[in-house]
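K.L.:
Next one to model:
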Amino acid sequence: MYSKRIIALFLFVCFTVVGQQKITINEIYNGTFRTKGMDELQSLKNTNQYTVLNVDRQSRSMSIDLYDFETLKKVSTLIDTKSFAALANGIDSYTFDASEKMILLACNSNQIFRHSFTADYYVYNIATKELKKPFDFKVQEPTFSPDGKKIAYAKDNNLFVYDLASNTSTAITSDGIKNSVINGITDWVYEEEFAFVRAFEWSADSKKLAYIRFDESKVPEFSMSMFGKDLYPTIDTFKYPKAGEKNSEVSLHIYDVNSNAVKNINLGNYTDFYIARMKWTNDANTLSAQVLNRHQNNLDLVFVNGDTGIAKVVLNEKDKAYVDVTDNLTFLKDNSFIWTSEKDGFNHIYLYDKNGKLKNQVTKGKWDVTEYYGLDEKTNTVFYQSVENGSINRDVYRISLDGKNKLRLSKEIGTTKATFSPNFQFYISTFSSASQPTKYSLNESKLGKEIKVIQNNDALSEKLKAYDLPAKEFFVLKTDKGNELNAWIIKPKDFDASKKYPVFMFQYSGPGSQQVANSWINSNDYWFMMLAQQGYIVACVDGRGTGFKGAEFKKVTQLELGKYEVEDQIDAAKVIGNYSFVDKSRIGIFGWSYGGFMASNCILKGNDVFKMAIAVAPVTNWRFYDSVYTERYMTTPQENASGYDQNSPINHVDKLKGKFLLIHGSGDDNVHVQNSMQMMEALIQANKQFDSQIYPDNNHGIYGGNTRIQLYTKMTNYIKENL
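P.N.:
Below you'll find the predicted structure:
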């Protein structure tokens, strides 16, 4: 029998544990802290309405629902998967035709690389409720023609046009061969670094289809063993141009639908170049292309006549470092166009006439425009997002096309994004901060006034009260060299300034990136807060080279990736180490990908500052990484050997003193496991002890099943044992 005193003590302990509920790694990755959202939110073009892909977990069905912008009321359900046996596995994504009377549904998607996939596709007629499967095989990137009569698609490296009336496909190309020629779909490096897959575009009158052809026959191949569960592994081989190696030879072509003929476009006297973007203008016969030289420090906006094939440069941008490709090119009714550029040192909005002559710089100031939302041509009002209210925040603004009457529409301090109604009368605001989970609301766009909350995450906020999470405190850290860097710190909830705490630093640090941002926390943040619950201080510093503080701050790392960024992390660790409540002998650092490259360099070059480091999927030698990304910042190894070698951790292994954990997925098509294998061999030959973990067949993300739980448990244990 238990005494009353023991029972009382037991209840007290239970109450204390419950009152201070601890975060677990399982909770982080099983959806316990998942926010509610508006999945696949799309603003329609023809009516003042929007659609959302909703999931009914009880019936295991999905529906595309139509809502009215003005009232937020559901107008109708356009399609529900429970009405169609063919859609039993759900809808992955969807697109409308120009009339918004038909929907193209992607189902049963099979991932290829980061953005690319094949899928089963269905065409759904909203009026007749007819569901049709145009292809009895998986295809890539099917796209309606503007008149809604045809669908262009890619299959097995070739392009086709499907006619909806006759149910027949016509081949545009026939020379597509795996690892040799690709038509209308980007190669690996374009997909990864220029972030697009569909390399074909319909003209406004549906008469022409422009596409890019990739001849990758001379690009070196990379092979990976995929171990699986069979007796023998398989080999996955694909074209991957490493820095300084041969790239795909690209060419631009225009297919005429009526004549079934292809015109080859001579863009000009370019050699070893990239076609980073293409887009038809509002003139159905004029195609635009953004052409970059291999160094990416010269960008030409080229206009191509669809009939004659003649190309002319209408706008040129040069930079001593590199020119960013813009996704904000927007053609107005008269074919004048909006363009964003860093040419004055910060990213701003510009207006050009149809011949490429500058009419006006719309936004100005020592802050970056981060998103261009559109132009209301009735009132000549531009809507955009920027960091004017602090580089860790995002706000929505409106401004007249002449650069006057600027007004901040968002009211709360944090990160606000907007999805505008077709007539720009309303927008759906998506707001979050480090202390406020994501909230969706309807706002009017004259003054930004909130009309109604659509979706909030109050239930999550309520649930998190039991965990009594520590706050993410933002501040500016000044190094001894005088560099002012954005930072955050998470302290244990029971922080005692008279104690000495170990510090675990996290960073990514890649060019133009940002980790110190005032937005809702992600799975890494929950992990950091879990570590804080266990007595660690966690800190993050965005060093030089990161984004949203102007071009000069971002581009200072040019030709020397890993020099200034590592210097800043070491200097920041020294500043933090001198805080009265920090044990400077117990500072660790962690990062993934570029952050893994940085963590590796920090434990080596900062061996008197950092006690331990964890590097996940790190680049260990820039010679191993792809051409487009690496050369943008470093030029080629042939031109800049010292820049490559002096800052690659593989060349500094003899400096290792602390504890080092190296982690990689063996099926990483992006940062190849070669990086970690050669790093391991260098460490072995330097007679250095280290720890490592390989995740079989895992790609750059290292996830699936229990993988993330096992990975983060391993890293947690490593921190507790070594920091």
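K.L.:
From now on I want contacts and neighbour counts done on CA atoms only, so please keep to that.
P.N.:
Will do.
K.L.:
which SS state does the most centrally placed residue in the chain fall under?
P.N.:
By C-alpha atoms, centre = their mean, the chain has its centre lying nearest to Ala195, at 8.5 Å. For Ala195, the assignment made with DSSP: H, G, I helix; E, B strand; the rest coil gives coil.
K.L.:
And this one, please, so the two structures can be compared:
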Amino acid sequence: MTGQLSFPRQHARTQRFTLGAPRAFSVSPDGSRVVFLRSRHGTDRANLLWVLDVAQGREYPAADPVALLGDAGEELSAEERARRERSREGASGVVGYATDSAVELAAFALSGRLFVTELRAGTTTELPLNDAKGPVVDPRPAPDGRHVAYAAGGALRVVGSTGTGDRALAEPAGTDVTYGLAEFIAAEEMDRFRGFWWSPDSDALLVARVDNSPVQRWWIADPAHPDREPAEVAYPAAGTANATVTLELIGLDGTRTEVDWDQERFPYLARVHWSAAGPPLLLVQTRDQRTQRYLTVDTTSGATRTVHADEDDAWLDLFPGVPAWTPDGQLVRIADEAGARVLMVGDQRLTSDTLQVRAVLDIGERDVLFSAAVGEGAELPKAPGEIGVYRAWFRTGGDEPGSGAPLPNVPGGCEPVGALAHPAITSAVRGGDVVLLPSSDLTRPGVRVTLLRADDERGPADWERLAEITSHAERPVIEAAPQLVFAGERNIPCAVLLPTGYAEGDGPLPVLMDPYGGPHGQRVVAAHNAHLTSQWFADQGFAVIVADGRGTPGRSPGWEKSVRHELASVTLQDQVDALHGLADRFPLDLGRVAIRGWSYGGYLAGLAALRRPDVFHAAIVGAPVTDQRLYDTHYTERYLGHPDEQPEVYARNSLITDDGLSGAAEQIRPMMIVHGLADDNVVVAHTLRLSSALLAAGRPHEVVPLSGVTHMTPQEQVAENLLLLQVDFLRRALGLTTAGFGAGAA
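P.N.:
Predicted coordinates for the structure are as follows:
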């Protein structure tokens, strides 16, 4: 039975307890329907497309991949595998969908085939395609639901939603060019996974044309299968050429107009927004990401006009949901102003220094839903890790200047949405007056999805609870008990986890630092499941510390940008300071301190073992970026600049230069390096170069190559055994003999 599984096996089989949980929500404009994805149970990888009838409180499946594919099973194309790797998607079945504006019709791809679903009826049909030369990728209905556009074989195509008139709108002349797909950098670093956008009138599309010919080629081989050809990857490493990305406006009548902006100065197409409230809106960035322009597009000529410009001495971040228009045509954006991250509508600043805005979730007639955390502009909360949903009101064109919010009893015109009894991580999706609120907190595992209706006539904080969407995710066999605290002079957010059943008289514990610790990777959050793996390690007999130092999101722009040019020294120092700042409050044995991490966390673990052997006594270095020149342009150059212009910056942030190997030679610490051989994000060359440098320096270490594994490590047996292998290494490296604490230790 599943309940008898060990935590490592359960954690792997449930894909970190995400299977069976509802996700990817859409709410119809009238609030009557909610569309979402969910598998049948907590170990089922195949998502179904579901519909909730809000009035009846009834859920029904609208598309079942098993029924649609029969015994054929799912087959993934190379394009679809790449998309899933970029989005860190480990499930199967219906993993993504798009709807028309009324949320009446949905479209999705399954095994490279195109399906559409009538959401009211709950019926799904496969659309026949005439000459699509390749599998279907990212199908999207027009706003009026009469056509579906999709990418296939490098072309952008369109077909009637009844299956008639399939044709190409744009076809590439060669294999290096694609239409309608996001390039590697956009998907991996900008969180832009789309390559085409419908007009609000459903008669044209903005289409990205990507030319990968300037990008250098890398070849990723599988040494376990020498008979197979290496995979060719167009990888834009730091300092090398990016793909050339342009935009075309293509009408369903065949007309084509190229969109014109200064692409030499602003090569990064970061965001595209097109709604009935205004002309198409682009956000473009310079290569150093210190300057960006908000551009509108003249749909007749393709000419662009700047409506706003931003500059920053460090870099400019990108945020979900912006830029966009309000219904009356005001620009919505998130900006860094006077040390705070604020929400702007036109020239109105809607939030104070108290909140650090994270994302815009929905824009209404007179309000904006957004997510935010309490930041440095306010007195620190009792504990870190909460992200809430808020609603702010803005003046419309008909308001008198200075009239403020339409609800004057809301301080500052801003209120929390569906305030919860416990600190939590929340988001929101809205349709009409219905708000869907997924939330996670520390009091119970998993995600709770609640539907609320706002009653503004009764008061700004009066929310009617309508329904909940059931989760089928498994309950973990262990219970996480993180203590969320601030540590050190800089008040570094930390989660501290002790073994289940630990008593004060049990004495000090060996310490395991368990960070991500870098940009865009907040780990100290008020959510139970986020701390399960750390709790399992704690139950093996460790005091586990997760520390979000400078560079991680949530505190302030200055907190995040203080790592510029100094990723290594700043983020490593904050791990040290967090450890020492907690030593007088928790039972920490500072003579036995290990560190583990993956990706940026793996980089931090390597830095810790090599540069601070006086503090750290063992390290598990997972999929680390060891040579910054081998990582991609948009990420690396944002923090370190261009390698040809600042080679010394790259040297001091590398693990394999003299700067990287700067620890005392007499303090050699055990190090286990783990890497997937099929990783196309942090390629295995990072680990091989580190191993070679360590060998040349006479530093013993272990290398664990994972055949066929990418950056995600989705394979069940690999994920399970990797946890067990790490515990075995830590016990050997630190000279431990105890078998651990608690029921989850096995």
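K.L.:
if we can go back for a sec, under the alignment, what does the residue nearest to the centre of the first structure map to in the second structure?
P.N.:
Aligning on TM-score structural alignment places Ala195 of the first structure opposite Asp191 in the second structure.
K.L.:
and if you look at Tyr633 of the first structure?
P.N.:
In the second structure, Tyr633 of the first structure lands on Tyr639 (TM-score structural alignment).
K.L.:
Let me know whether my guess that that match is in a strand holds.
P.N.:
No - assessed by three-state DSSP, Tyr639 of the second structure does not belong to a strand; its assignment is helix.
K.L.:
What residues does the closest residue in space to Lys472 of the first structure that isn't next to it in sequence make contact with?
P.N.:
In space, and not counting its chain neighbours, Lys472 of the first structure is closest to Ile490: 5.0 Å by C-alpha to C-alpha, 6 or more residues apart in numbering. With contact taken as C-alpha atoms under 8 Å, 6 or more residues apart in numbering, Ile490 of the first structure is in contact with 470-473, 528-529, 532, 537-539.
K.L.:
Tell me the spacing between the alignment partner in the second structure of Ile490 of the first structure and His711 of the second structure.
P.N.:
Matched by TM-score structural alignment, Ile490 of the first structure corresponds to Leu497 in the second structure. According to C-alpha to C-alpha, to the nearest Å, Leu497 of the second structure and His711 of the second structure sit 26 Å apart.
K.L.:
and if you look at Ala419 of the second structure?
P.N.:
36 Å.
K.L.:
out of those two, which sits in the busier spot?
P.N.:
Per other C-alpha atoms under 10 Å, whichever of Ala419 of the second structure and His711 has more neighbours is His711, with 22 against 15.
K.L.:
quick one: what's aligned to that one in the first structure?
P.N.:
Alignment note (TM-score structural alignment): His711 of the second structure maps to His700 of the first structure.
K.L.:
Can you list the neighbours in contact with the lengthiest helix in the second structure?
P.N.:
For the second structure, the longest helix by residue count, based on DSSP state H, is helix 716-734. Residues outside helix 716-734 of the second structure that contact it (C-alpha under 8 Å, 6+ apart) are 8-9, 11-13, 15, 537, 540, 592-594, 617-618, 620, 670, 672, 706, 713, 736-737.
K.L.:
Buried residues of it, list them for me.
P.N.:
Residues 716, 719-720, 722-723, 726-727, 729-731, 733-734 are the ones in helix 716-734 of the second structure that count as buried (16 or more other C-alpha atoms under 10 Å).
K.L.:
Check stretch 319-326 of the second structure too.
P.N.:
Along stretch 319-326 of the second structure, these residues count as buried under the neighbour rule (16+ other C-alpha under 10 Å): 319-326.
K.L.:
Using CSV, please lay out these together with secondary structure.
P.N.:
Output for these, formatted as CSV (three-state DSSP):
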residue, secondary structure
Phe319, coil
Pro320, coil
Gly321, coil
Val322, coil
Pro323, coil
Ala324, strand
Trp325, strand
Thr326, coil
